[in-house]
Structures are given as structure tokens and as C-alpha cells.
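Colleague: sequence and predicted structure, then a few things I'm wondering about:
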Amino acid sequence: MIPLNELDQNLFLPHVGETFEILEEGRVYPLVLESVRDLGHRRPDAKRNPFSLSFRGSPGLRVPQRIYQLTHPELGTFEIFLTQNSATSEGTELEAVFN
């Protein structure tokens, strides 16, 4: 599993448009990484620049905000806090913010 402190935007940028999966109670939910956004300058004591990840899940996907285990064929497994931002007929938008 990739430690949280090793996750940065450069790790995710090459994987925009690719599928990640939430592993939840024996079920798998695919999410497409839609964007990686730089959120500005880091604090002097921070080890990385703040950034966010936006994912799109299937229409009708409803998940509470909390820490989820995600997996990707190349990156492997890691845990991040996801918040559901919107749900439309086109899909469900989830976001993770890293400070």
C-alpha cells in the first residue's frame, strides 16, 4: 500500500482518464480520474504542494464521505478521504483534497 505522505500530484497526472476502483465491503466501484488540480503554494513546513483529485463514478453511486481504499493497476493500493460533490445523470463526482 502506498503511504499517504507519498501521494502527490505528479504521481496521478499521467493517469487522468484511467480507472481506479473503490474496494468496499467485497464490492468494487469503478471511478475515472477526471482531473488533478494544483491548489497553490505549499506552506513552508509542508512536504508537497496542495492538490485535488476529481473522480467520476457511475450514475446512482452514493457513498458517504470517509476514507476509502482505492486501487489502480499500475499505482497499486492506497487510502484517501473522498467527498461526494455532485450526482447527475452523467455520473457521481467525488473529490479528494491533499494539503
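Modeller: Yep, that arrived.

Colleague: use CA for all of it now, contacts and neighbours both
Modeller: OK.

Colleague: tell me which helix or strand comes right after whatever helix or strand Gln69 lives in.
Modeller: Using DSSP states H and E, Gln69 sits in strand 66-72. Per DSSP H and E, the first helix or strand lying C-terminal to strand 66-72 is strand 76-88.

Colleague: who are the packing partners of that following strand?
Modeller: strand 66-72, strand 91-98 (3 or more C-alpha pairs under 8 Å, 6 or more residues apart in numbering; DSSP states H and E).

Colleague: flag every buried residue along it.
Modeller: Using 16 or more other C-alpha atoms under 10 Å as the test for burial, strand 76-88 gives 77-80, 82-84, 87.

Colleague: and which of those is nearest to Gln69?
Modeller: Set against Gln69, the nearest of the buried residues of strand 76-88 by C-alpha to C-alpha is Glu79 (4.3 Å).

Colleague: second structure for comparison follows:
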Amino acid sequence: RAGALLRESLPKILTDKMAGDPRPVDGSFIDENLRGTHSDRLFQVALQDGRTAFIYTLIEHKSWPDMGAPLQLMGYRHRIWTRYAQDKPERRRALPPIITLLV
């Protein structure tokens, strides 16, 4: 279900690069104090060129446009890359792209 939803929600230029369906990755990357109003999910997907990418989805209720959202999402990306490279410093040389979908 998630694969179909992501393919419908993401731009075609991105979904055309996907070689298979996204697989969920365990864990959450949002702050503990925000978990009551936010829900996130990370997926891993193989790309046509053999690389891997992440798709990070964040469902969040905001009553107004939040100009700080890009910085908030950058912090979550940092956490994803940090966990990805944890105990494997060689992974820092080629971090996989993270596609972000904010709803």
C-alpha cells in the first residue's frame, strides 16, 4: 500500500527512478515531545542505477504555514544519515538521497 501511495504522491521524475517498491525502515526521527502531533515513516527503495534512496514521510498538523519546516526536515534528514552511517564511517562518503514528503 505504501508503495502505491508514494508513487501517486511523488513526482513522476522521481518514481521513474525507483526499481522496486519502497520497504519500511524501523524507527522514528521526530523529537519525543512532538510525537503526539507528528507521525513519520522512513522507507528504503532501490533505484534503477543500483543505488539506494530513502523516502521520508512526515504527517503533521499545522494550523498555519510554518516557515521553519525546511529546517525541521533537515534535522530529521541529519538523524537518518547519522543512523545510516553509525558504526560504518565509510558510508559517509556516499550518503543516499532522502526524498521528503510532508503532508
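Modeller: Thanks, I have the structure now. All of these numbers come straight from a predicted model, not from anything done at the bench.

Colleague: TM-score for the pair, please.
Modeller: Scored against TM-score structural alignment, normalised by the length of structure 1, the superposed chains reach a TM-score of 0.34; 61 aligned residues with a C-alpha RMSD of 4.5 Å.

Colleague: okay, helices next: where are they in structure 2?
Modeller: In chain order, structure 2 shows helices spanning 2-9, 12-15, 69-85, with DSSP state H as the criterion.

Colleague: format the buried residues of strand 76-88 of structure 1 as JSON lines; extra columns: distance to Phe20 of structure 1.
Modeller: JSON lines is the format used below for these (distance: C-alpha to C-alpha, whole Å):
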{"residue": "Thr77", "distance to Phe20 of structure 1": "10"}
{"residue": "Phe78", "distance to Phe20 of structure 1": "11"}
{"residue": "Glu79", "distance to Phe20 of structure 1": "12"}
{"residue": "Ile80", "distance to Phe20 of structure 1": "12"}
{"residue": "Leu82", "distance to Phe20 of structure 1": "13"}
{"residue": "Thr83", "distance to Phe20 of structure 1": "16"}
{"residue": "Gln84", "distance to Phe20 of structure 1": "16"}
{"residue": "Ala87", "distance to Phe20 of structure 1": "18"}
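
Colleague: in contact with the residue nearest to Ser39 of structure 2 when sequence neighbours are not counted, which residues?
Modeller: Leaving aside its sequence neighbours, Ser39 of structure 2 sits nearest to Ile59 (C-alpha to C-alpha, 6 or more residues apart in numbering; 5.1 Å). Shown in contact with Ile59 of structure 2 (C-alpha atoms under 8 Å, 6 or more residues apart in numbering): 38-40, 102-103.

Colleague: state the number of residues packed around the closest residue to Ala46 of structure 2 other than its chain neighbours.
Modeller: Spatial nearest neighbour of Ala46 of structure 2, chain neighbours left out: Thr52 (4.7 Å); criterion: C-alpha to C-alpha, 6+ apart. Number of residues near Thr52 of structure 2 (other C-alpha atoms under 10 Å) recorded here: 16.

Colleague: of all the helices of structure 2, which gets the most neighbours per residue?
Modeller: Of all those, helix 69-85 carries the top mean neighbour count, a mean of 15, counting by mean count of other C-alpha atoms under 10 Å.
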